[in-house]
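> Structure for the following, please:
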Amino acid sequence: MQFAPVATLPVRLLDRGRAVWPGALVCAAIAAIATGIGALAPLLGSAIPAVVLGVAVACIRRPGPRLAPGVGYAGKFVLQCAVVLLGAQLSLASIAAVGLESLPVMLVSLAVCLLAAWALGRALGVDRDIRTLIGVGTGICGASAIAAIAPVIKARSADISYAVSTVFLFNVLAVLAFPAVGHALGMSPRAFGLFAGTAVNDTSSVVAAASVYSASALGFAVVVKLVRTLMIIPISVGLAVVEARRDGEGGRMTPARLVRLVPWFLIGFLVVATIRSSGALPDGAVAAATQLSVFLVAMALAGIGMSTDLRAIRAAGFRPLLLGGALSLLVAATTLATMALTGRLG
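Purely as a prediction, here's the structure:
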């Protein structure tokens, strides 16, 4: 298992602290501003403002030797720590309660999304990493999934920025369109909660869409959304195996080798989720961990934004945006179709 980043953290902080803190402090300041923006505009959240502000800073002046180490640290290790803390939002009891009602719909929509991301992305000529990030961001949980997958596939900062921005755009459109779709189809609050929790990927957008529809739809939608977060684990492990083979580390996949491929921060994610489920974490600690994870994601995305190569984004063109739109429509349509076939649409 890849525990080296945690095991060597004290030594690395002592050895590199002087080099890291200036850039990390700038990223934290940007994250604080983005958090304030997110508090004023909950639908916007803090992730997009953090990326945008980071890119704006990079446009004015790209990080030099003094800031670059800390900016890179924020974009990688801080990002991994944020993923660990995301586990505090999950309760295994809630997952069991959701059970068969949501899992078939969720798994079908996820499978269709990932297959379409691969096939349509290739047809459009979208870079492999961008289509992977947009696919998992659309199919699982937006910026959080992108944050978890990016270090596994060693994605570039430009690809991460593009993917986060693309997924966010269609989140906003879903918040505006989904309540109207739900009312047109005569969905019950529970049915709409399943629809929104499965087909809208970012937590804040799920909350916004469900709240607009009805207060009673909100609780179920959030639980479904958090269950979707669990899909980060198998997808990340699968991608880690694929990356190992692409890097020339092919061969028979033994259990021991598979365990070594699991990123350390995903193990941490599961551990935190298990502790949360045991009831050992008081509500205040869960709330604090959730808020801290949101801040660390903003801090990491600020670093990613500051590291972004705008020329690479311009070179990518409009095709990734087209891919994101197609996947969002496909996930919504697949969710509705599966709900209808399983008798959960009413």
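> contacts and neighbour counts: CA atoms only from here.
Noted.
> my guess is Leu258 is in a helix, correct?
Yes. Counting by DSSP: H, G, I helix; E, B strand; the rest coil, Leu258 is part of a helix.
> Let me know the distance separating the nearest residue to it once chain neighbours are set aside from Ala150.
Distances taken as CA to CA, 6 or more residues apart in numbering place Val241 nearest to Leu258, at 7.4 Å, with adjacent residues excluded. From Val241 across to Ala150, the span is 14 Å (CA to CA, to the nearest Å).
> Ok, Ile140 next?
14 Å.
> Looking at the two, which is more packed in?
Ile140 (31 against 22; other CA atoms under 10 Å).
> and that one, what does it touch?
Leu110, Asn201, Arg228, Thr229, Met231, Ile232 (CA atoms under 8 Å, 6 or more residues apart in numbering).
> try 6 Å
Residues in contact with Ile140 (CA atoms under 6 Å, 6 or more residues apart in numbering) are Asn201, Arg228.
> likewise Ile134?
Per CA under 6 Å, 6+ apart, neighbours of Ile134: Ala163.
> Remind me which helix or strand it belongs to.
helix 128-136 (DSSP states H and E).
> cool, and Ala143?
Using DSSP H and E, Ala143 falls in helix 142-153.
> Now tell me what touches that helix from outside.
Residues outside helix 142-153 that contact it (CA under 6 Å, 6+ apart): Leu133, Gly137, Val164, Asn201, Asp202, Ala240.
> Now for the residues you listed: which two are most distant?
The span of those, defined through CA to CA, is set by Asp202 and Ala240 at 23.6 Å.
> more crowded one of these two?
Ranked by neighbour count (other CA under 10 Å), Asp202 and Ala240 place Asp202 first, with 25 against 21.
> Could you measure from that one over to Ala217?
Asp202 is 16 Å from Ala217, where distance means CA to CA.
> ok, now Leu185?
Leu185 is 15 Å from Ala217, by CA to CA.
> And Val83, by the same measure?
Distance, Val83 to Ala217, by CA to CA: 27 Å.
> for Ala28, same thing?
Ala28 is 35 Å from Ala217, where distance means CA to CA.
> run this one through as well so I can compare:
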Amino acid sequence: MELLHGKPERERKVLLAVKLLAGIAFTFFIAFIAFFIAKLPGLDHVGQLGIGILIAVLYRQFFGYPQFLRLGIEFSSKKLLRLAIILYGLKLNIHTVLSEGLTLLARDAIVITFSILFMIWLAKRFKADKNISLLLGIGTGVCGAAAIAAIAPIIKSEDDDTAISVGIIALVGTIFAIGYTLIEPVLPLSHVDYGIWSGMSLHELAHVALAAAQGGEDALAFGLLAKLGRVFLLVPLSFLFMYIMKRKSSKEENNDAKVQFPFFLLGFIVMSIIHTYILGNIITVPEAVMDSVPVFTAWCLSAAMIGLGLNVNLKDLQSKALKPLLAMIITSICLAVLSYFLI
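Below you'll find the predicted structure:
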């Protein structure tokens, strides 16, 4: 009898393992395709992340959601997403931000506050989807897809809303970054100030690098410093949203709405501390290993966002995303103007 019961149980575990690995492989396969498409002229500025989400959305519309692969796809969209956020902490040098960028940090706080509150206000005026608008405000103010991915589980965002928000951030941020490089020659700014402006106002770290590089090495260095200040503020912002959600939950007296502690943020903080004070000071890591970590992080984030993208329905996208997109474009323009005068 044990053999009869054991065999189906083993077969079930094997089937679950196959579904898990196949689903993960599927998200990485789309990321692999997106990686090469992003190398094509004209598409290199869009990036692997944006193209990967687009492929995932189109796949869902033409072929439907691959139910057999659901377990692995959900693993990518949740577990790999948290791993990417943790590893993202290795980009942040706390000492540099605190010792050399305190004034930038204050201005970054203004940028984040303005982006979120102005997006919320516009969303009410346009009667836009509140959840997507909030995520876009966070992504615009802080650090694009990484910020959206970090805050989304705290505010209990639906997967399709998160994917839509990341897709919009990738698209609009790329357009703005290219626009910055075109107008840089006519701006009455020094190269350093141009870099700071880019770091204070553009969406993704990659967008800042793309735009600030136009002004040279000093512009790029200060642009990344300004941007890292915004990344640094992701931590207190996350805890602020935790507090808000807990208060909202207690007022509604809804036991199902309990806010789970985002332990991956502790990983983010730990990685930041390791990068700042341990690597190179106490422990020496081969340069090849350190260079491979951002690459691995980018692939994990791409696979995770592709997993989210497979949940997007284009019919919902048309009804939910157009007004938040318009609000975000207006917010991004106003943020660029505000940042310009904050320099």
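> Overlay them and tell me the TM-score.
Scored against TM-score structural alignment, normalised by the length of the second structure, the superposed chains reach a TM-score of 0.86; 320 aligned residues with a CA RMSD of 2.4 Å.
> re the thing from before, which one among the contacts of helix 142-153 of the first structure gets closest to Val286 of the first structure?
Asp202 (19.0 Å).
> Per the alignment, that closest one pairs with which residue of the second structure?
Counting by TM-score structural alignment, Asp202 of the first structure lines up with Glu204 in the second structure.
> In the stretch 51-200 of the first structure, what residue spans correspond to helices?
Ranges of helices within the stretch 51-200 of the first structure are 68-73, 79-86, 92-124, 128-136, 142-153, 157-184, 189-199, based on DSSP state H, counting those that start in this stretch.
> Select, out of those helices, the one closest to Val52 of the first structure.
Closest among the helices of the stretch 51-200 of the first structure, using CA to CA: helix 157-184, at 8.7 Å.
> which strands and helices sit next to the longest helix that the second structure contains?
When the second structure is parsed with DSSP state H, its longest helix is helix 2-37. Judged by 3 or more CA pairs under 6 Å, 6 or more residues apart in numbering; DSSP states H and E, the packing partners of helix 2-37 of the second structure are helix 47-63, helix 70-75, helix 287-309.
> spatially speaking, which residue is in the middle of the second structure?
Nearest to the geometric centre of the second structure sits Ala145, at 1.5 Å (CA atoms, centre = their mean).
> so what corresponds to it in the first structure?
In the first structure, Ala145 of the second structure lands on Ala143 (TM-score structural alignment).
> Likewise for Asp161 of the second structure?
Match for Asp161 of the second structure (TM-score structural alignment): Asp159.
> Quick one: residues contacting its match.
Ile130.
> Distance-wise, check it relative to Ala24 of the first structure.
21 Å.
> Over to Met299 of the first structure?
With CA to CA as the criterion, Met299 of the first structure and Ala24 of the first structure are 8 Å apart.
> Of these two, which one has the most company?
Met299 (34 against 26).
> For Leu120 of the first structure, grab the count of nearby residues.
17.
> can you check Gln214 of the second structure too?
18.
> Tell me which residue of the first structure matches up with it.
Match for Gln214 of the second structure (TM-score structural alignment): Val212.
> Same question for Ala226 of the second structure.
By TM-score structural alignment, Ala226 of the second structure lines up with Val224 in the first structure.
> what helix or strand does its match sit in?
Per DSSP H and E: helix 215-229 holds Val224 of the first structure.
> Okay, angle between the helix or strand following that helix and helix 142-153 too, please.
Stepping forward along the backbone from helix 215-229 of the first structure, the first helix or strand reached (DSSP H and E) is helix 232-246. Using axes from the mean of the first three to the mean of the last three CA atoms, to 10 degrees, the inter-axis angle of helix 232-246 of the first structure relative to helix 142-153 is 30 degrees.
> Give me the secondary structure label for Cys42 of the first structure.
Small correction: residue 42 of the first structure is Pro, not Cys. Following three-state DSSP, the label given to Pro42 of the first structure is coil.
> Just give the closest residue to it, not the sequence neighbours.
Ser204 (7.0 Å).
> How much space separates Phe68 of the second structure from Ser77 of the second structure?
From Phe68 of the second structure to Ser77 of the second structure the distance is 16 Å (CA to CA).
> out of these two, which sits in the busier spot?
The residue with more neighbours, out of Phe68 of the second structure and Ser77, is Ser77; 26 against 14, by other CA under 10 Å.
> Please pull up the equivalent of Gly50 of the second structure in the first structure.
Gly50 of the second structure maps onto Ile48 of the first structure when the alignment is built from TM-score structural alignment.
> again with Tyr65 of the second structure
Structural alignment (TM-score structural alignment) places Tyr65 of the second structure against Pro63 in the first structure.
> show me the contacts for the nearest residue to that match once chain neighbours are set aside.
Setting aside the residues directly before and after it, Pro63 of the first structure is nearest to Met306 in space (CA to CA, 6+ apart), at 7.0 Å. Met306 of the first structure sits next to Gly54, Val55, Ala58 when contact means CA under 6 Å, 6+ apart.
> and Met306 of the first structure, what pairs with it in the second structure?
In the second structure, the residue matched to Met306 of the first structure (TM-score structural alignment) is Leu310.
> residue contacts, Phe28 of the second structure?
Phe28 of the second structure touches Ala303, counting by CA under 6 Å, 6+ apart.
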